[in-house]
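Enquirer: Here is my input; please provide its structure:
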Amino acid sequence: MKTHKGAAKRFKVTSTGKILHRKAFGSHLLTKKSAKRKRNYQKDYQVAATDKSKVKKMLGA
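Expert: Presented below is the predicted three-dimensional model:
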């Protein structure tokens, strides 16, 4: 099965098998957002357990 290129750009698989993603809404309308909120947009977060199998399928892993 081919890799879903849109998913490949948005998700990263770690060496231990975790799937990471970035949070949405962190690239525009930043003046109204607090420094703490903007800082948290920079982090990578784990994909929810319920979505993990779907994302793995899209990544061809």
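
Enquirer: C-alpha only now, for contacts and for neighbours.
Expert: OK.

Enquirer: Centroid-nearest residue for this protein?
Expert: Per Cα atoms, centre = their mean, the C-alpha nearest to the average position across the chain is that of residue 21, at 1.3 Å.

Enquirer: Could you list every helix and strand in contact with the helix or strand that residue falls within?
Expert: Element membership for residue 21, per DSSP states H and E: strand 19-22. Here strand 19-22 touches strand 11-13, strand 44-46, going by 3 or more Cα pairs under 8 Å, 6 or more residues apart in numbering; DSSP states H and E.

Enquirer: now those in a markdown table, with mean neighbour count and distance to residue 57?
Expert: Output for these, formatted as a markdown table (neighbours: other Cα atoms under 10 Å; distance: least, Cα to Cα, whole Å):
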| stretch | mean neighbour count | distance to residue 57 |
| --- | --- | --- |
| strand 11-13 | 18 | 12 |
| strand 44-46 | 14 | 16 |
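
Enquirer: one more to line up against the first:
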Amino acid sequence: MPKMKSHSGTKKRFRRSGTGKLMRAKAFKSHILTKKTTKRKRGFRQETEIAAADSKVVNARLAGR
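Expert: Now for the predicted structure:
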């Protein structure tokens, strides 16, 4: 049986930090930016850790299971 492939979309959206946490980009940064404050938009630049509830699924997709 051939090897399982990692999920390509998951590879593009998540990365593992140096300490092993799964990181994701923040939402709401793509459009309708004029009404959002500069401080709020600046906050969207930082990555954040994914929720514990989602980590099982994301780990499985990255591992190719």
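
Enquirer: Any idea what the TM-score is?
Expert: After superposition, the two chains reach a TM-score of 0.90 (TM-score structural alignment, normalised by the length of structure 1), with 61 aligned residues with a Cα RMSD of 1.3 Å.

Enquirer: coming back round to it: the strand holding residue 21 of structure 1 corresponds to what range in structure 2?
Expert: Taken onto structure 2 by TM-score structural alignment, strand 19-22 of structure 1 occupies residues 22-25 there.

Enquirer: what does the matching stretch contact?
Expert: For stretch 22-25 of structure 2, the surrounding residues in contact (Cα atoms under 8 Å, 6 or more residues apart in numbering) are 13-17, 44-50, 55.

Enquirer: and these as a markdown table, adding distance to residue 33 of structure 2?
Expert: Compiled in a markdown table, these are given as follows (distance: Cα to Cα, whole Å):
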| residue | distance to residue 33 of structure 2 |
| --- | --- |
| 13 | 21 |
| 14 | 24 |
| 15 | 26 |
| 16 | 28 |
| 17 | 28 |
| 44 | 11 |
| 45 | 13 |
| 46 | 17 |
| 47 | 18 |
| 48 | 20 |
| 49 | 23 |
| 50 | 24 |
| 55 | 30 |
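
Enquirer: one step back: average offset between the strand holding residue 21 of structure 1 and structure 2?
Expert: Compared with structure 2 after fitting, strand 19-22 of structure 1 has a mean deviation of 0.3 Å; criterion: mean Cα distance after the TM-score superposition for structure 1.

Enquirer: Tell me the helix or strand right after that strand.
Expert: helix 35-41.

Enquirer: List the buried residues of that following helix.
Expert: residue 38 (16 or more other Cα atoms under 10 Å).
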